[in-house]
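K.L.:
how would this look folded up:
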Amino acid sequence: MNKVPFTTIGEARRWASLFLREHGREVRVADLLLEDMLNLSFSRLLAYEHDSFPETVRSSFIQAIEDHAETGVPVQHLIGKASFYGREFTVNKDVLIPRPETEELVLGTIERIQSKSQLQAPVIADLGTGSGIIAVTLKLEHPASQLIATDLSTDALEIAKRNAEALEADVTFSQGDFLEPVKQQPIDVLVSNPPYISRAEVLQDTVKNFDPELALFAEDDGVAAYQTIIDQIVRFELSPWLIAFEIGHEQGDAVKAIIETRLPDYRVEIKQDINRRDRMIFAELV
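P.N.:
I've put the predicted structure just below:
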């Protein structure tokens, strides 16, 4: 392992990038690992490329690159954290790795809350919170709001609580199936990135082998979680002003139909992400 031929930071970066490319992996993983292990920003990584590579992290860097190339283990699992909405969150095998599409869901939710002038201190429920990225971000971006978050996984909730504490976000966490633990709580905004992948869908190994199955897959071609949440809204006689869902890019019409059938007083909008794929549902009470 230690015979890998590099002596400077720049040489290490070039070796790792080439190694990853040859194995069909994203070369950006090399930079993310170097930034974390050397405690350098990307710009400083480039500025110090002629500096000697520290021997103290040489073996662990090479091992991480080889492990990712061989197995596809996400770089976020290797370094134990991921970026979301400009902040660092702890992640591990018990939670989904944050995706850029979820940032768009959060942004769209914030914009709609801010447009509702009479909603100064909304109660926001994040269902299936996972690592807590949505709940924590919404609380920090809209401090006057009251955040409650639920998840079926106790392991995921431990990570979410750790993230909330580290980022000093006041979020109340409860264990249970979507709205079940908070069914007595009036809710103004309901937001969720639930499991929405059909079991028939073919996934990359970086996803299927490392993201928790509970957070990925849903029955009925991936729409079962939305059906459950909408059924709970009806059964618990809740009437959130806003319902915000992340969806699979082929599920827009199906999820829209579920909401319109069960909640006829809502105006439902399908929104596309930056890649022009259906990715979000926003339903407002009219």
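K.L.:
make it CA atoms for all contacts and neighbour counts henceforth
P.N.:
Fine.
K.L.:
Name the helix or strand for residue 103, please.
P.N.:
Residue 103 is part of helix 100-115, with elements assigned from DSSP states H and E.
K.L.:
Helices along the stretch 151-286 of the chain, start to end?
P.N.:
Secondary structure of the stretch 151-286 of the chain (DSSP state H, counting those that start in this stretch): helices at 154-166, 205-208, 213-216, 224-235, 252-262.
K.L.:
Which one of those lies nearest to residue 18?
P.N.:
helix 205-208 (19.1 Å; Cα to Cα).
K.L.:
May I see the buried residues of the closest one?
P.N.:
residue 207 (16 or more other Cα atoms under 10 Å).
K.L.:
cool, stretch 95-109 as well?
P.N.:
Here stretch 95-109 shows 95-98, 101-109 as buried, counting by 16+ other Cα under 10 Å.
K.L.:
and these as TSV, adding distance to residue 126?
P.N.:
Below are those laid out as TSV (distance: Cα to Cα, whole Å):
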residue	distance to residue 126
95	15
96	15
97	17
98	15
101	16
102	12
103	14
104	15
105	12
106	11
107	14
108	14
109	11
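K.L.:
Second input sequence below; structure requested for side-by-side comparison:
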Amino acid sequence: MTVFEALKWASSFLEKYGREASAAEWLIKHELNVSRTELLLQMQDQMPDFASFEAKINQHASGIPVQHIVGKEEFYGRTFRVNHHVLVPRPETEELVEGILSRAKRLFPNPEKATIADIGTGSGAIAISLALELQNQNVTAVDISQEALEVAKENACQLDASISFLHGDLLQPLQGQTFDIVVSNPPYISEEEYATLDPLVRDHEPIRALVGGEDGYVLYRRLAEGLPELISSPGLIGFEVGEKQARTVAAMLEASFGERIQVEVVKDISGKERMVFGIVT
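P.N.:
Take a look at the predicted model:
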């Protein structure tokens, strides 16, 4: 069987099971360890190990995310290791990173020296991206999951990012400190919504990284209540939020900070209100 024939079979097979046909190309590139350009040049070559590729296709058809099969995901131009202990980084979260970067460069004379905290770091994608983009060595990443922290530490080591990792619940490990920038993409799915998620997500990504309590706002409430003691002046806060949550989360920050904060709700590339930024004075 040629590479072309293997890819054609895999695409049709996945579509039959309700999966995206594009996953076949992702998996065959991983199997052959080639770029897309190299794949196109090898289409008429013999498939070296069809059985191994077939096994990966069957795994994805059965409901295992592609990222867990290949053990990695791309985020902000870098490759991050992922597994079932962490949420797979989403493209939308890259927009949160971009929003923090642009505002940090406007707000702070020396953003490379700003102190940054990433709450609920998961794979470390946000913290590591900010550290590397800003050439900043003052980044602290917190997670309640020790297993997630191990993944994040491995990613930081692999990408040569200087990060301080702390194990604990939300802001608790940071008590007594202050930060110029606090960023978080906390769990924000309600318990009711969780039951309706795509099985690729619901059955394979950690529930602790997805569900934000009965109504999806539990962690935002706790963050909003605790941040006035943690954020410097001037300071920058950035949250990713679920669809239709932005205005409520913005109101939480305004209630906690009063006139000290200027809150901005920002739409993502799809036109959905998915980010909330606050500038503290």
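K.L.:
Quantify their similarity with the TM-score.
P.N.:
Between these two chains, after superposing, the TM-score reads 0.95 (TM-score structural alignment, normalised by the length of the second structure); 276 aligned residues with a Cα RMSD of 1.2 Å.
K.L.:
Just tell me which of the helices of the stretch 151-286 of the first structure ends up closest to residue 28 of the first structure.
P.N.:
Closest among those, using Cα to Cα: helix 205-208, at 14.5 Å.
K.L.:
Mind giving me the packing neighbours of the closest one?
P.N.:
Packed against helix 205-208 of the first structure by the contact rule (3 or more Cα pairs under 8 Å, 6 or more residues apart in numbering; DSSP states H and E) you find no helix or strand.
K.L.:
what range in the second structure matches that helix?
P.N.:
Alignment of helix 205-208 of the first structure against the second structure: residues 199-202, by TM-score structural alignment.
K.L.:
With stretch 127-139 of the first structure instead?
P.N.:
So stretch 127-139 of the first structure sits over residues 119-131 in the second structure, by TM-score structural alignment.
K.L.:
got the contact list for the residue nearest to the spatial centre of the second structure?
P.N.:
Nearest to the mean C-alpha position of the second structure, by Cα atoms, centre = their mean, lies residue 89 at 3.1 Å. Shown in contact with residue 89 of the second structure (Cα atoms under 8 Å, 6 or more residues apart in numbering): 73, 74, 75, 123, 125.
K.L.:
Could you work out the most separated pair of the residues you listed?
P.N.:
Farthest pair in these, by Cα to Cα: 74 and 123, 11.6 Å.
K.L.:
shared neighbours of the two, anything?
P.N.:
Contacts common to residue 74 of the second structure and residue 123, judged by Cα under 8 Å, 6+ apart, are 80, 89.
K.L.:
which of those two has more neighbours?
P.N.:
Neighbour count, other Cα atoms under 10 Å: between residue 74 of the second structure and residue 123, residue 123 has more, with 28 against 16.
K.L.:
where's that one relative to residue 88 of the second structure, distance?
P.N.:
Distance from residue 123 of the second structure to residue 88 of the second structure, counting by Cα to Cα, to the nearest Å: 8 Å.
K.L.:
so where do the strands sit in the stretch 1-150 of the second structure?
P.N.:
Taking DSSP state E, counting those that start in this stretch as the criterion, the stretch 1-150 of the second structure carries its strands at 72-75, 78-81, 116-119, 139-143.
K.L.:
coming back round to it: gap between the two ends of the match of stretch 127-139 of the first structure?
P.N.:
Note: stretch 119-131 of the second structure ends 14 Å apart using Cα to Cα.
K.L.:
what residue of the second structure matches up with residue 69 of the first structure?
P.N.:
Superposed on the second structure with TM-score structural alignment, residue 69 of the first structure falls opposite residue 61.
K.L.:
What of residue 16 of the first structure?
P.N.:
Aligned by TM-score structural alignment, residue 16 of the first structure pairs with residue 10 of the second structure.
K.L.:
is it true that that match touches residue 24?
P.N.:
Yes. Contact criterion Cα atoms under 8 Å: residue 10 of the second structure and residue 24 qualify, at 5.6 Å.
K.L.:
Between these two, which contacts overlap?
P.N.:
By Cα under 8 Å, 6+ apart, the residues touching both residue 10 of the second structure and residue 24 are residue 57.
K.L.:
List the contacts of residue 22 of the second structure.
P.N.:
Here residue 22 of the second structure is in contact with residue 11 (Cα under 8 Å, 6+ apart).
K.L.:
Distance-wise, check it relative to residue 139 of the second structure.
P.N.:
36 Å.
K.L.:
What of residue 41 of the second structure?
P.N.:
In terms of Cα to Cα, residue 41 of the second structure sits 43 Å off from residue 139 of the second structure.
K.L.:
Neighbour count for those two, which is higher?
P.N.:
residue 139 (23 against 10).
K.L.:
which residues touch stretch 270-277 of the first structure?
P.N.:
Residues contacting stretch 270-277 of the first structure (Cα under 8 Å, 6+ apart): 101, 104, 249, 252, 256, 278, 279, 280, 281, 282.
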